[in-house]
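Peer 1: A predicted structure for the sequence below; I have some questions about it.
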Amino acid sequence: MLPLHPTRTHSASPDAAPEPTPRGPVLHDRVSQAIAANPHLEGRRLRFETSNGRVVLQGVVRTYFQKQMAQEALRGLEGVAEIENRLEVTW
């Protein structure tokens, strides 16, 4: 499990409330798009769950590189605070 630092937003006024981070369907869609856009994961049928900024990756990949690339595709994605990489590598 790799904890990530949440993204902080800075507003013009120090009294202004911070902008909400994407959750629910918005976060799910962003994660799905990030995985689909990664050329190293083409053809992989990865599953994932999102809840309160936490993403759990599941499925099978062929290399440790692909496992890492799946995680890297989500690092820094707005709304992702934590990634648990449960992908299995099969040769």
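Peer 2: Structure received. Residues are numbered from 1 along each chain as shown.

Peer 1: contacts and neighbour counts: CA atoms only from here.
Peer 2: Noted.

Peer 1: who are the neighbours in contact with the most centrally placed residue in the chain?
Peer 2: Nearest residue to the geometric centre of the chain (CA atoms, centre = their mean): L74, 3.2 Å. Under the criterion of CA atoms under 8 Å, 6 or more residues apart in numbering, the contact list for L74 reads 31, 34-35, 80, 83.

Peer 1: Look up the closest residue to P22, ignoring the ones flanking it.
Peer 2: G79 (5.0 Å; CA to CA, 6 or more residues apart in numbering).

Peer 1: The one you found and G24 touch, don't they?
Peer 2: No - between G79 and G24 there is no contact under CA atoms under 8 Å: 9.9 Å.

Peer 1: When those two are compared, which one has more neighbours?
Peer 2: Using other CA atoms under 10 Å, the more surrounded residue of G79 and G24 is G79, with 23 against 12.

Peer 1: Tell me the secondary structure of that one, please.
Peer 2: Assigned with DSSP: H, G, I helix; E, B strand; the rest coil, G79 falls in the coil class.

Peer 1: alright, now check it against this:
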Amino acid sequence: MTSQNEICLARVRRKLPTRLSAPLAKTCRKEDPRMISSNVKNVRSRIRTALGASPLFPLRQLQVEYFDDRIVLAGRVDNFYQKQMAQEVARSVSPEIELINSVEVGLS
């Protein structure tokens, strides 16, 4: 069975150039909650709340994580419109934080 870290690593590798993919093993490990600043916890929580309030049901199911000073959106939606909407919702909450949209489109 594939671990959550391996899944994250595979998703992020597809989105980054090869020269940037080497240090991703540590990037995809979940950060120790005690080490994450309260500001980032607050942003992550606000993004989760905003996605949870969306009228688009697939957006409510997305995962929002914090890795290496970035917010990562992960999960699966039905179409590219929903993927873009998830990204725009997250950006509207906190435009200053770097966002990686690893949301996959289509049926599993």
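Peer 2: Received it, and whenever you're ready, just let me know what you need. This is a predicted model, so every value here is computed, not measured.

Peer 1: Just the TM-score for the two chains, thanks.
Peer 2: Overlay of the two chains. TM-score (TM-score structural alignment, normalised by the length of the first structure): 0.62; 71 aligned residues with a CA RMSD of 2.6 Å.

Peer 1: Filter the contacts of L74 of the first structure down to the buried ones.
Peer 2: Applying 16 or more other CA atoms under 10 Å to these, the neighbour count classes 31, 35, 80, 83 as buried.

Peer 1: In strands, which of these fall?
Peer 2: Those of these mapping onto strands are I83, per DSSP state E.

Peer 1: Dump the buried ones among the contacts of L74 of the first structure into JSON lines; add distance to F65 of the first structure as well.
Peer 2: Shown next, in JSON lines, are those (distance: CA to CA, whole Å):
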{"residue": "V31", "distance to F65 of the first structure": "19"}
{"residue": "I35", "distance to F65 of the first structure": "14"}
{"residue": "V80", "distance to F65 of the first structure": "21"}
{"residue": "I83", "distance to F65 of the first structure": "16"}
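
Peer 1: and of the buried ones among the contacts of L74 of the first structure, the nearest to P3 of the first structure?
Peer 2: Here the nearest of those to P3 of the first structure, counting by CA to CA, is I83; it sits at 6.4 Å.

Peer 1: show me the contacts for the aligned partner of R62 of the first structure in the second structure.
Peer 2: Counting by TM-score structural alignment, R62 of the first structure lines up with D78 in the second structure. Counting by CA under 8 Å, 6+ apart, D78 of the second structure makes contact with 58, 105-107.

Peer 1: ok so, going back, save the contacts of L74 of the first structure as CSV, and put in distance to R54 of the first structure too.
Peer 2: Output for the contacts of L74 of the first structure, formatted as CSV (distance: CA to CA, whole Å):
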residue, distance to R54 of the first structure
V31, 11
A34, 15
I35, 15
V80, 6
I83, 6
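
Peer 1: Which of those residues sits closest to M1 of the first structure?
Peer 2: I83 (6.3 Å).

Peer 1: Give the aligned equivalent of V93 of the second structure in the first structure.
Peer 2: Applying TM-score structural alignment, one finds that V93 of the second structure aligns to L77 in the first structure.
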